[in-house]
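> model this:
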Amino acid sequence: MATAAPAYVAHPPLEGAARVWGTIALSAATFMNVLDSSIANVSLPAISGDLGVSTTQGTWVITSFAVANAIAVPLTGFMTQRFGQVRLFMASVILFMVASLLCGLAPNMTTLILFRALQGFVAGPMIPLSQTLLLSSYPRAKAGLAMAMWSMTTLVAPVMGPLLGGWITDNISWPWIFYINIPVGIVAAAITWALYRKRESTTHKVPIDAIGLALLVLWVGSMQLMLDKGKELDWFHSPEIVTMAVIAVVGFAFFLIWELTDKHPVVDLSLFKRRNFWSGAVATAVAYGLFFGNVVLLPLWLQQWMGYTATQAGMIMAPVGLLAIFFSPVVGLTVAKIDPRRYATFSFLVFALVLWMRSNFNTQADFVTIIIPTIIQGIAMAFFFIPLVTITLSGLTPDRIPAASGLSNFLRITAGAMGTSITTTLWENRAALHHSQLAESVNQGNNAATSAMSGLASSGLSTEQVMGQINRIVDQQSFMLATNDIFYASAILFLLLIPLVWLARPQRGGAGGDAAAGAH
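Next up, the predicted model:
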């Protein structure tokens, strides 16, 4: 790998306006990519209706993107060595625009799913390489500021996605959720090419590890499909899910053995020998999985059981970016001076506080009560990405950053998918449990239940209608209790993650050449 290192030395950081424009271009590309992982969620009913399929089949629009993206992200390090950072990034942005255009033009669901998979795959290298190119544009001392600029886009985009997607679907038409990428992509590609084409990294022909790649596609694909279809097929009661789980586990085992013994592995697993890398990457992934699961749960509960519209639920989620945008530059500028483990600890404590506040919600909670924890959560998010990325990449030589960034982003994306599946499944299971417990107490011996029933009956409702109303109330309460359970458990898990961060020994000065230090 040593052959790749000299090229980095030749490129001094960008200066003045060039650095500003470089940051804007790279952030725009990241924004477009992250936005696309969540923009289709609210538009699913419209897309499914328009293309004449069920909403269940419609979820493949999200699944296909996620599966293809998860497979492509860890390949970044390998593809960078072969094609160069700038060329690979440009190809990723241009192909992403083409795939977006094809998605918008798709005549039926099969074609749309195919183009979404293509879009997810070509988007793979974009996020890790935007991180790498941005770090190379700033002097070492300002690496934290570079990461602050980058993390703002990754924080704001998932929240903007549903809002923008809902608005476009309601006011224009769903294909525009894909067409919107084209102008953004053109601007990002043009500026990036102008600024970075002379800053290409050296390439060397690396043989393609075809077996490693095939095993990666096999186990990641199986695992993602298992997570996405699990709830619908009742998890391990379904032979399909069991088969996918077995393929994922066996495929993963073979993948590990092959990659650790192959001379030119498609994914650089030797990074896990470094304590900073594995503790930072695992803490980021688990915390992101928890965060993402709760980001999915809150609007689901609001829309299904609290009578909120998609737009109102979006408004509850939106303020999460306010304090994040305010505090991110502060964290970025100070992360070199203050131990990043302290910042990460503070972030996890605030996340735990926010989730504990949410675990005290009841069905009478008003808009203000529900929105306050969301606003506070912005503080946690500002202190989340930057310190953890600093820990994960600390002590790495520049030629290893694309591989490290690709691998840590892969873990984060996969954990996000797992967080969503586990959260929604647990939510429904807990609700069923609470429902059976609450239903037992609705009997003649319970004064509250009998007075509620007689009150409903006296307003002219039939017995069936009274029981229907009571059942709806019991349902609402059982889902409320299930929501509280998950928020409370998530708060505890955030506290348990804190010791993991302290296993790292981050070096001063970020990604330096002292790679040997702290490797074990």
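> contacts, neighbours, all on C-alpha from now
Will do.
> dump the residue contacts of residue 132.
Going by Cα atoms under 8 Å, 6 or more residues apart in numbering, residue 132 touches 401-402, 405.
> Save those as TSV, and put in secondary structure, neighbour count and distance to residue 125 too.
Below are these laid out as TSV (DSSP: H, G, I helix; E, B strand; the rest coil; neighbours: other Cα atoms under 10 Å; distance: Cα to Cα, whole Å):
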residue	secondary structure	neighbour count	distance to residue 125
401	helix	22	13
402	helix	28	9
405	helix	27	10
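> Against residue 73, how distant is the closest residue to residue 259 other than its chain neighbours?
Closest residue to residue 259 apart from its sequence neighbours, by Cα to Cα, 6 or more residues apart in numbering: residue 265 at 5.1 Å. With distances taken as Cα to Cα, to the nearest Å, residue 265 is found 15 Å from residue 73.
> Please generate a structure for the following sequence too, so the two can be compared:
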Amino acid sequence: MPGSPSTPRHRPALRASYLLVGVLVSATGGLGNALISANLPQIQGALGLTPVEGTWLPAAYVMTNVSSNLILFKCRQQFGIRRYAECSLLAYIAITILYLMIRSYEMAILVRAVAGFAAAPMSVLGFFYVLQAFPKAKLGKGLCVALGLSQVWTPVAWLISPALLDLGEWQTLYLFEFGLALCSLAACVTLKLPPGIRIASFERLDFLTFALMAPAFALVGAVLAQGRTQWWTEQPWMAFALIAALGLFIVAFMIEHHRRNPLVKTRWLGTADTLRFAIGALTMRLLLSEQSYAATGLLRTLGMGPDQLQLFYAVMLAGLLLGMTVSAVTFGPKTMPVQFVGAILLIIIGSLIDNDATSDTRPQTMMVSQLLLAIASGLFIGPLLLTGVMKALSKGADHIVTFSVLFAVTQSIGGLAGPALYGTFEQVRQHEYSAQITANLDPGDPVVAQRLAQQGQVYAAQITDPVRRQAQGVGLLAQTATREAHVRAFNDVFTLNAIVATIFLLWSLYRVAVTTRAARKTTQPAAGTSASASSATV
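Okay, the predicted model is just below:
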């Protein structure tokens, strides 16, 4: 395909070299935002940011990253994969240098936004380098490995962050990323991708469509990122942002719908198969938010920091690698539905294991459930992407741009929508549970009075005034009640995730049954026609 490298036959040693470079480039593109998300509390403290201000840092990255494939795909087609690779790496290094020069919050937001756009080509480059390590007959397995690698960097970021922070302040994270980018540039210049086909692909209206859709996606991303923090109904700007995004999407849709060579195939997007794919991809990303938001959020609520979560994320990383390996080894047209359904089953089991958490829950308590969810995360992505690619290619190679945008939107927006929806649900349930718990805290109750006295004794050495000591005891009891309310609310999130996954499983099984029946009906007439032809010949 234009914009992609060719796939010549390589020696085994060269294939191994391509794989190593692919892992390095993938790490360079994937660790940036993961390091920010994993260490956001420390960065907020260092810059003196409020929770609302801190949320903008990872949000700015996603706001620009989600629409980048809309224009970068044609850049590869127009200028070639080698020039694309080197220019992308130089741009990424320039952005990383800006990281090291940050002195203000506004500059940090700008750098995160530019980094989101610059990281997209890095992910694609890592993908292409990994594919070069596999022969043509095993490109499907290479696809599973390349896509699985793109997911492992979040747990890796959690694993290496404490050691990096021990070397200095949060700027050490950017220094490490800068070193990775330099190593990637050296590796890509030394070991170049094979040349591919170049075509003149840009049209003037492509830039107009991008100018309309990029801010629209950014506005939606901003609302999803800030909705839970600033609360949905309290900030009028969210309504105006969604209205503006809808208007931009409508104008872009009308332009693309009536173009002779549209950038986005609007008619294909409206087909039943494409809509079902988008729903499935979005739902899977939503379900996997149980791991990134709910499990981690519960442990953070219970006081677990990065040091206590090391083994937790090591198990998660092992699960991702195991799921990726199983997906690659068993990959095939007949096994793809089984892999997808198996991933949903693992999500259901993991969510049900987690929904009885207590205040005594620790990372070791959730190892089994998170291992299952990590395996599911590594298992589903390959079959999902290949299914969408085959549907797009069946309509023509020019549909790949539309599919790339659709897949990126479902994964990026789904990654924001999951924490936004589940976080909103958790806050609502937490307030309800907190009201129920505090309503039953009668100071005249002997049990409550004894607990207040015990809480007050914590401050006996520092506070001699019994009234003030009693007040401090009441405060500690209120904190305990709030913590218990959060734990119950997170249990409800786990249960909700299991319910949504069960509904999605039933829908997936129904679609598999419909597809299998349609395939049999298509095969039977063909077999009957062949038999009739044989009889006539005899």
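> still on that earlier bit, which of the contacts of residue 132 of the first structure lies closest to residue 148 of the first structure?
Nearest to residue 148 of the first structure among these is residue 405, at 15.5 Å by Cα to Cα.
> With adjacent residues omitted, what lies nearest to the aligned residue in the first structure for residue 224 of the second structure?
Aligned by TM-score structural alignment, residue 224 of the second structure pairs with residue 227 of the first structure. Closest residue in space to residue 227 of the first structure, ignoring its immediate chain neighbours: residue 421 at 5.8 Å, by Cα to Cα, 6+ apart.
> What's the local residue count around the one you found?
A count of neighbours around residue 421 of the first structure, defined by other Cα atoms under 10 Å, yields 22.
> ok, average deviation of the one helix or strand it maps to from the second structure?
Assigned by DSSP states H and E, residue 421 of the first structure falls within helix 401-441. Superposed on the second structure, helix 401-441 of the first structure shows a mean distance to its aligned partners of 1.9 Å (mean Cα distance after the TM-score superposition for the first structure).
> for stretch 286-299 of the first structure, same thing?
Overlaying the second structure shows stretch 286-299 of the first structure at a mean distance of 2.5 Å from the equivalent residues (mean Cα distance after the TM-score superposition for the first structure).
> Name the residues that touch that stretch?
Applying Cα under 8 Å, 6+ apart, the external contacts of stretch 286-299 of the first structure come out as 310, 313-314, 317, 412, 415-424, 483, 487, 490, 494, 497.
> ok, and for stretch 79-96 of the second structure, which residues are buried?
79-82, 84-86, 88-89, 91-93, 95-96 (16 or more other Cα atoms under 10 Å).
> now it: how far from the chain's centre is it?
23 Å (Cα atoms, centre = their mean, to the nearest Å).
> ditto for stretch 390-409 of the first structure
18 Å.
> now swap in stretch 226-237 of the second structure and tell me
22 Å.
> what's the answer for stretch 184-204 of the first structure, then?
With Cα atoms, centre = their mean, you get 25 Å for stretch 184-204 of the first structure.
> again, but for stretch 38-48 of the second structure
With Cα atoms, centre = their mean, you get 21 Å for stretch 38-48 of the second structure.
> What of stretch 17-33 of the second structure?
17 Å.
> Average offset of that stretch relative to the first structure?
Mean deviation for stretch 17-33 of the second structure: 2.0 Å (mean Cα distance after the TM-score superposition for the first structure).
> With stretch 139-146 of the second structure instead?
Averaged out, stretch 139-146 of the second structure is 2.0 Å away (mean Cα distance after the TM-score superposition for the first structure).
> What's the match for residue 414 of the first structure in the second structure?
By TM-score structural alignment, residue 414 of the first structure lines up with residue 413.
> so who does its match touch?
Per Cα under 8 Å, 6+ apart, neighbours of residue 413 of the second structure: 66, 221, 282.
> can those residues go into CSV with extra columns for neighbour count?
Formatted as CSV, these follow (neighbours: other Cα atoms under 10 Å):
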residue, neighbour count
66, 25
221, 27
282, 21
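> My understanding was that residue 282 of the second structure contacts residue 414; is that so?
Yes: with contact defined as Cα atoms under 8 Å, residue 282 of the second structure counts as touching residue 414 (5.4 Å).
> neighbours around the counterpart of residue 260 of the second structure in the first structure, how many?
Alignment note (TM-score structural alignment): residue 260 of the second structure maps to residue 263 of the first structure. Neighbours of residue 263 of the first structure under the rule other Cα under 10 Å: 10.
> Now do the contacts for residue 263 of the first structure.
Contacts of residue 263 of the first structure (Cα under 8 Å, 6+ apart): none.
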